[in-house]
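Visitor: here you go, sequence then predicted model.
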Amino acid sequence: MTLRYIAMPDDEARRIWQGGRDAYGKLPERHISDGDGVPCRHCLRNVEAGQAYLILAYRPFSSAQPYAETGPIFLHADKCLAPDEDSVPPILASSREFLLRGYGADERIVYGTGGVVAQEALEQRAEELLARPDVVFVHVRSARYNCYQCRVERR
């Protein structure tokens, strides 16, 4: 199975860069990276030390519903390029483990799919989840803080 790693959509990132508000209707906070643990959800690369970044509330779902979690993410303060969807993003090499969770076509958690996996087992577990007929996409989240990293789908 070929996987696609999907970042924050270009139109969402552009809206924020142009002064848009986050999922809670607030303006993003602007900070300067120390280079440690600041993964941008648009380019799926870490924000380098000295670069400006934004912190904002993000809901990676098409509508508000009970399973549509909203949480903090980082975004380069200045425009960055979306990643190649066919490659494992650099931010997924920056931690030893991640939380993976499968979702159905209704964007609700498919029970029994959530679990923490070692970084080296991430692709294999995503493939296993996406092989299920009831799983349409997988969220990769921080194992420590539950922060959204990216979405994984079948190609």
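Guide: Arrived safely.

Visitor: use CA for all of it now, contacts and neighbours both
Guide: OK.

Visitor: residue ranges for the helices of the chain, please.
Guide: Taking DSSP state H as the criterion, the chain carries its helices at 10-17, 122-130.

Visitor: how about residues contacting the last one?
Guide: In this structure, residues lying in contact with helix 122-130 by CA atoms under 8 Å, 6 or more residues apart in numbering are 1, 3, 98, 100, 102, 113, 117, 135-138, 152-154.

Visitor: what do you get if the cut-off is 10 Å, keeping everything else the same?
Guide: 1-3, 88, 92, 97-103, 110, 112-118, 131, 135-140, 152-154 (CA atoms under 10 Å, 6 or more residues apart in numbering).

Visitor: now stretch 81-95
Guide: By CA under 10 Å, 6+ apart, stretch 81-95 touches 2-10, 13, 36-47, 98, 118-120, 122-123, 140-144, 149-150, 152-153, 155.

Visitor: next step: the contacts of helix 122-130 restricted to strands.
Guide: 3, 97-103, 115-118, 137-140, 152-154 (DSSP state E).

Visitor: just the buried residues out of these, in PyMOL syntax.
Guide: Burial among those is assessed by 16 or more other CA atoms under 10 Å; the matching PyMOL selection reads:
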select buried, resi 3+97+98+99+100+101+102+103+116+117+137+138+139+140+152+153
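
Visitor: got a list of what G71 touches?
Guide: G71 touches A23, Y24, L56, A57, Y58, R59, P60, Y145, N146, C147, Y148, counting by CA under 10 Å, 6+ apart.

Visitor: below is an additional structure, to be compared with the one above:
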Amino acid sequence: MQVTFEALPTEAVRALQRGGPDAYGHKPERKISDGDGVPCRHCMRNVAAGEPYLVLAYRPFPELQPYAETGPIFLHAAECERGPSGTQPPEMLASPDYIVRGYGADDRIVYGTGAVVPTAKIAGRAEALLARDDIAYVHVRSASNNCYQCRIDAA
């Protein structure tokens, strides 16, 4: 099985870049990047030093429910191209490890699937999880802050 790393959908990102409300109903905050650790979840690259970016609350789930985690993410303030789907971790995943966790078709965490995984082994862990009948998709999250990074689907 192959997996694909998926960026945030362009339609949702454009609304936020144009000042639309985040998951909490607030306008995204605007900051200037120092070039260190500001991964855009749309183009899946780091925001370069001196470039403006947005900080906002994001909920990568279709509806509210107990497992619908909401947290901070970064986006380029200016429109950027959506990162291509790919079988390898995107450029923005520059930390040594991440939380990789499986979710069911009901958008709930499947208990026992979450683990801190070295970045180089994320694709393999996702393949193993997505081979299970009870896993519909996988999230990659920061191992230190639990922030949403990207989604992984079966190809």
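Guide: Noted; the coordinates are in hand. Keep in mind that what you see is a predicted model, and the values were worked out from it rather than measured.

Visitor: before we move on, back to that, need the winner for burial among the helices of structure 1.
Guide: Most buried of the helices of structure 1 by mean neighbour count (mean count of other CA atoms under 10 Å) is helix 122-130; its value is a mean of 18.

Visitor: Provide the aligned range in structure 2 for it.
Guide: Counting by TM-score structural alignment, helix 122-130 of structure 1 falls onto residues 122-130 of structure 2.

Visitor: of all the helices of structure 1, which lies closest to C80 of structure 1?
Guide: Nearest to C80 of structure 1, of all the helices of structure 1, is helix 10-17, at 9.1 Å by CA to CA.

Visitor: wait, what's in contact with the closest residue to A49 of structure 1 other than its chain neighbours?
Guide: Nearest residue to A49 of structure 1, sequence neighbours excluded (CA to CA, 6 or more residues apart in numbering): G35, at 3.8 Å. Neighbour list for G35 of structure 1: N46, V47, E48, A49, G50, Q51 [criterion: CA under 10 Å, 6+ apart].

Visitor: switch to 8 Å and redo it
Guide: Per CA under 8 Å, 6+ apart, neighbours of G35 of structure 1: N46, V47, E48, A49, G50.

Visitor: what do you get for N46 of structure 2?
Guide: With CA under 8 Å, 6+ apart, N46 of structure 2 has these contacts: G35, D36, G37, V38, P39, C40, E91, M92.

Visitor: what's the neighbour count on the fourth one?
Guide: Counted with other CA atoms under 10 Å, the burial measure for V38 of structure 2 works out to 22 neighbours.

Visitor: does it touch V47 like I think?
Guide: Yes - between V38 of structure 2 and V47 there is a contact under CA atoms under 8 Å: 5.5 Å.

Visitor: the match of helix 122-130 of structure 1 vs structure 1, mean deviation?
Guide: When structure 1 is overlaid, stretch 122-130 of structure 2 sits 0.7 Å from its aligned residues on average, using mean CA distance after the TM-score superposition for structure 1.

Visitor: pretty sure A143 of structure 1 contacts L99?
Guide: Yes - A143 of structure 1 is within contact range of L99, at 4.8 Å (criterion: CA under 8 Å).

Visitor: identify the contacts common to these two.
Guide: V116.

Visitor: distance of the residue nearest to A49 of structure 1 from R41 of structure 1?
Guide: 15 Å (CA to CA, to the nearest Å).

Visitor: do the same with S95 of structure 1
Guide: Taking CA to CA, one finds S95 of structure 1 at 15 Å from R41 of structure 1.

Visitor: those two: who's more crowded?
Guide: R41 (24 against 13).

Visitor: tell me the contacts of the nearest residue to S144 of structure 2 once chain neighbours are set aside?
Guide: Excluding its sequence neighbours, the residue lying closest to S144 of structure 2 (CA to CA, 6+ apart) is Y98, at 8.0 Å. Neighbouring residues of Y98 of structure 2 by CA under 8 Å, 6+ apart: V116, V117, P118, T119, I122, V140, R141, S142, A143, S144.
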